[in-house]
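K.L.:
Here is my input, please return the structure:
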Amino acid sequence: MNDLPLADLDAFAAVARERSFRTAARKRGVSASALSEALRRLEAKLGVRLLNRTTRSVTPTEAGKRLLERLTPALGEIAGALDQVASERDSPAGTLRLNVPTIVARVILPPLVGRFMKAHPAITLEVTAEDGFIDVLAAGFDAGVRYEERVEKDMIAIPLGPRVQRYITAAAPDYLARRGEPQHPRDLLEHATVRHRFQNGVMLPWEFGEGDATIIIAPPSTVLANTIELEISAAVDGLGVIRTFEEFLKPEIEAGRLITVLDAWETSFPGPFLYYAGRRHLPAPLRAFVDFLKSEQRQAGR
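P.N.:
Below is the predicted model:
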């Protein structure tokens, strides 16, 4: 099996990750039929089906899943080695694929992206925003961004963005006029709230801290959503108390449409980290981004 074409293996990995011939073909700049032919050659050579194809879906078989799991890091090593050679000749080029939380995609990453892309115009950046925790390598990403408690221990992590962030609690002036201002987190059990529910259905309780004291509650909610825009709109309309990242609420607070409450119980925590596998040959775009972030931290005196 040593004569398996690397291009066919790479084509399989692309289709298996995207679960779509068309999407994989569009991202690679080739035709879907070319990828389909590569898959046929590979499956014929191996004598096993790697992908189940129907008119509506493409899903890896068990054999395909096992091959993809082993193949993804190996292809990454090859791409990294080639990119490193290319970067010694020219400026870094290629695609950098990041998986980040929505707060990072909307608030923290945009100013960094502008400076990074201007410094490295030959790099293409692909960002996927989601709040669930995934295996970034198996999913085909070069790196992920998460908060400290969700970074796997075997990954390399470097700071990205502000080193301290806060959760704050707020409500509309007319809501507070009608229902009164909560003086303690437990008072929220008698209030209406606007809460966030993740796409997987999980709805985290609210955690408050004051000194060494920690209080965790699950207040009743009048609005549940997985989009922050709707949640903020509901809070501004006086439908309940909201608790989320300070960056999301700051514009509404500065405009007077929301008022902070329970200020003594705001929660501070470390800012996000870029994390990636500690392999020897990083892809040139990822290496450039890592070096960029380290430079940003040095300039900020962190």
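K.L.:
from here on, contacts and neighbour counts on C-alpha atoms
P.N.:
Will do.
K.L.:
What residues of stretch 162-171 count as buried?
P.N.:
165, 167-171 (16 or more other Cα atoms under 10 Å).
K.L.:
Ok, stretch 259-278 next?
P.N.:
Using 16+ other Cα under 10 Å as the test for burial, stretch 259-278 gives 259-261, 265-267, 271-277.
K.L.:
From these, which land in strands?
P.N.:
The members of the buried residues of stretch 259-278 that map onto strands under DSSP state E are 259-261, 267, 273-277.
K.L.:
quick one: which of those residues is nearest T128?
P.N.:
Of all those, T128 sits closest to L274, with 13.8 Å by Cα to Cα.
K.L.:
From L82, how far off is L282?
P.N.:
Separation of L282 from L82 (Cα to Cα, to the nearest Å) stands at 10 Å.
K.L.:
of those two, who's got more company?
P.N.:
More crowded of L282 and L82, by other Cα atoms under 10 Å: L282, with 23 against 15.
K.L.:
Please give the structure of this sequence too, so both can be compared:
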Amino acid sequence: MRANYSDLAAFAAVVRAGGFRAAAVSGQQSASVLSDAVKRLEESVGMRLLNRTTRKVATTEAGRRLFERLDPALGEVSAALDVLEDMRGRPAGKLTLNVPLSVVRSALMDIVPEFLASHPDITLDLNIDESFVDVVAAGCDAGIRYEERLEQDMIAIPIGPRRQRFAAAASPSYLDRKGLPQVPADLLRHSCLRGRFASGSMPTWEFEKDGQTLFVDPDGPMIVTIGAGIELVVQTAVAGGGIVYLFEDWLQPLFKSGELEPVLADWWPEFSGPFLYYPGRRLVPPPLRAFIDFVRRRPHPKA
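P.N.:
Below you'll find the model as predicted:
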């Protein structure tokens, strides 16, 4: 035996109101629509639920018993829907994002504290991961990656700086000993501190100037996993251990302090900033929708 929810709701509304017309006045359906719904319900259960006269509607014994059990259940359903409505008005729950460490530093450091302060009912779960993952399969609501690594069939919006650059740098003591490289090929004669993805691939160092792009694959005394080992690479460079190649915004504080000096600055390549991406679903989870709206309202720094 199966009954349509809307037919059950119509039956309960008629019983509460004491008639079809009264139920129609208090609801958003006509008396004839309510009457048809009750008829369908009676046919589905195989019993008469209401006795109808020209002046009065009364429940049968079966109708009375059904209403006694149905009315509290419909109240629970209504309360559950009210919870969802409240979440839509004040988003709550967990928001899981998959992001690389570089984005944590370049974008999320500024965004997250303000977002959490304005949405106290949302818990932000950040998976810091440099590898390229399927965010849906990984159980994440969304991810943040750079343009060349975005998944297809995803909606993407800019987050953080619109433009960024990679920068090469070394300590004054290192440059005093080894000299300042003048062109990217000079790096092949220097100690370069390298990074490697968890997959094992090691990205080459890219440089560009006047429309010319060069890729360099230098050697050096250290190779670390990109993400977890980057701080060690930076500190090794500060200590004079070699040349580091990293996001410019990571290195700017060290340029200002004088702990590192720019190397080949007129060759630093520029690229588009990171994007928040998520599946193109019609119904976006409320915590993610709140984060998307928050990001869109914020001005994007140029770099």
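K.L.:
before we move on, back to that, now, the buried residues of stretch 162-171 of structure 1 that are in strands?
P.N.:
Using DSSP E, the subset of the buried residues of stretch 162-171 of structure 1 located in strands is 165, 167-171.
K.L.:
want to throw those into a markdown table with distance to T227 of structure 1?
P.N.:
Rendered in a markdown table, the data for those read as follows (distance: Cα to Cα, whole Å):
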| residue | distance to T227 of structure 1 |
| --- | --- |
| Q165 | 20 |
| Y167 | 17 |
| I168 | 17 |
| T169 | 17 |
| A170 | 17 |
| A171 | 18 |
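K.L.:
so where do the helices sit in the stretch 1-150 of structure 1?
P.N.:
Per DSSP state H, counting those that start in this stretch, the stretch 1-150 of structure 1 carries helices over the ranges 6-18, 21-28, 32-46, 62-89, 102-103, 109-119.
K.L.:
out of these, nearest to D237 of structure 1?
P.N.:
helix 102-103 (22.2 Å).
K.L.:
And the closest one against structure 2, how far off on average?
P.N.:
With mean Cα distance after the TM-score superposition for structure 1, helix 102-103 of structure 1 departs from structure 2 by a mean of 0.7 Å once superposed.
K.L.:
State the distance from P287 of structure 2 to L124 of structure 2.
P.N.:
Here P287 of structure 2 is placed at a distance of 9 Å from L124 of structure 2 (Cα to Cα).
K.L.:
what's the overlap in contacts for these two?
P.N.:
94-95 (Cα atoms under 8 Å, 6 or more residues apart in numbering).
K.L.:
quick one, which of these two is more surrounded?
P.N.:
Legend: neighbour count by other Cα under 10 Å for P287 of structure 2 and L124, higher for P287 (23 against 17).
K.L.:
Just tell me what that one corresponds to in structure 1.
P.N.:
Aligned counterpart of P287 of structure 2 in structure 1: P285 (TM-score structural alignment).
K.L.:
ok, the residue nearest to its match when sequence neighbours are not counted - contacts?
P.N.:
Among residues not flanking P285 of structure 1 along the chain, L96 sits closest, at 5.4 Å (Cα to Cα, 6 or more residues apart in numbering). The contact partners of L96 of structure 1, by Cα under 8 Å, 6+ apart, come to 123-126, 141-142, 285-286.
K.L.:
Aligned to A34 of structure 1, what sits in structure 2?
P.N.:
Checking with TM-score structural alignment, A34 of structure 1 has no match.
K.L.:
What about A34 of structure 1, how many residues nearby?
P.N.:
Burial of A34 of structure 1 is recorded as 14 neighbouring residues (other Cα under 10 Å).
K.L.:
same question, the one 3 residues further on
P.N.:
Counted by other Cα under 10 Å, the residues lying close to E37 of structure 1 total 13.
K.L.:
likewise L46 of structure 1?
P.N.:
L46 of structure 1, neighbours per other Cα under 10 Å, totals 12.
K.L.:
Likewise for R52 of structure 2?
P.N.:
The local packing of R52 of structure 2 (other Cα under 10 Å) involves 13 other residues.
K.L.:
That one against A58, yeah?
P.N.:
Yes: using Cα atoms under 8 Å, R52 of structure 2 is in contact with A58, at 6.6 Å.
K.L.:
what's the overlap in contacts for the two?
P.N.:
Residues touching both R52 of structure 2 and A58 (Cα under 8 Å, 6+ apart): there are none.
K.L.:
mind checking the SS state of R194 of structure 2?
P.N.:
Here R194 of structure 2 is strand, with the state taken from DSSP: H, G, I helix; E, B strand; the rest coil.
K.L.:
for stretch 241-250 of structure 2, the distance to its chain's centre please.
P.N.:
A distance of 28 Å separates the centroid of the chain from that of stretch 241-250 of structure 2, by Cα atoms, centre = their mean, to the nearest Å.
K.L.:
Show me what counts as buried in it.
P.N.:
241-250.
K.L.:
Need the max-distance pair from the residues you listed.
P.N.:
By the measure Cα to Cα, G241 and D249 form the most distant pair in the buried residues of stretch 241-250 of structure 2, at 20.8 Å.
K.L.:
residues touching E148 of structure 1, list them.
P.N.:
Applying Cα under 8 Å, 6+ apart to E148 of structure 1 gives the contacts 270-273.
K.L.:
next one: A143 of structure 1
P.N.:
97-99, 136-137, 274-277, 286.
K.L.:
Return the closest of those with respect to T193 of structure 1.
P.N.:
Distance to T193 of structure 1, by Cα to Cα, is smallest for N99 among the contacts of A143 of structure 1, at 29.6 Å.
K.L.:
hmm, back to that, got JSON lines for the contacts of E148 of structure 1, with distance to E43 of structure 1 too?
P.N.:
JSON lines is the format used below for the contacts of E148 of structure 1 (distance: Cα to Cα, whole Å):
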{"residue": "P270", "distance to E43 of structure 1": "47"}
{"residue": "G271", "distance to E43 of structure 1": "45"}
{"residue": "P272", "distance to E43 of structure 1": "42"}
{"residue": "F273", "distance to E43 of structure 1": "40"}
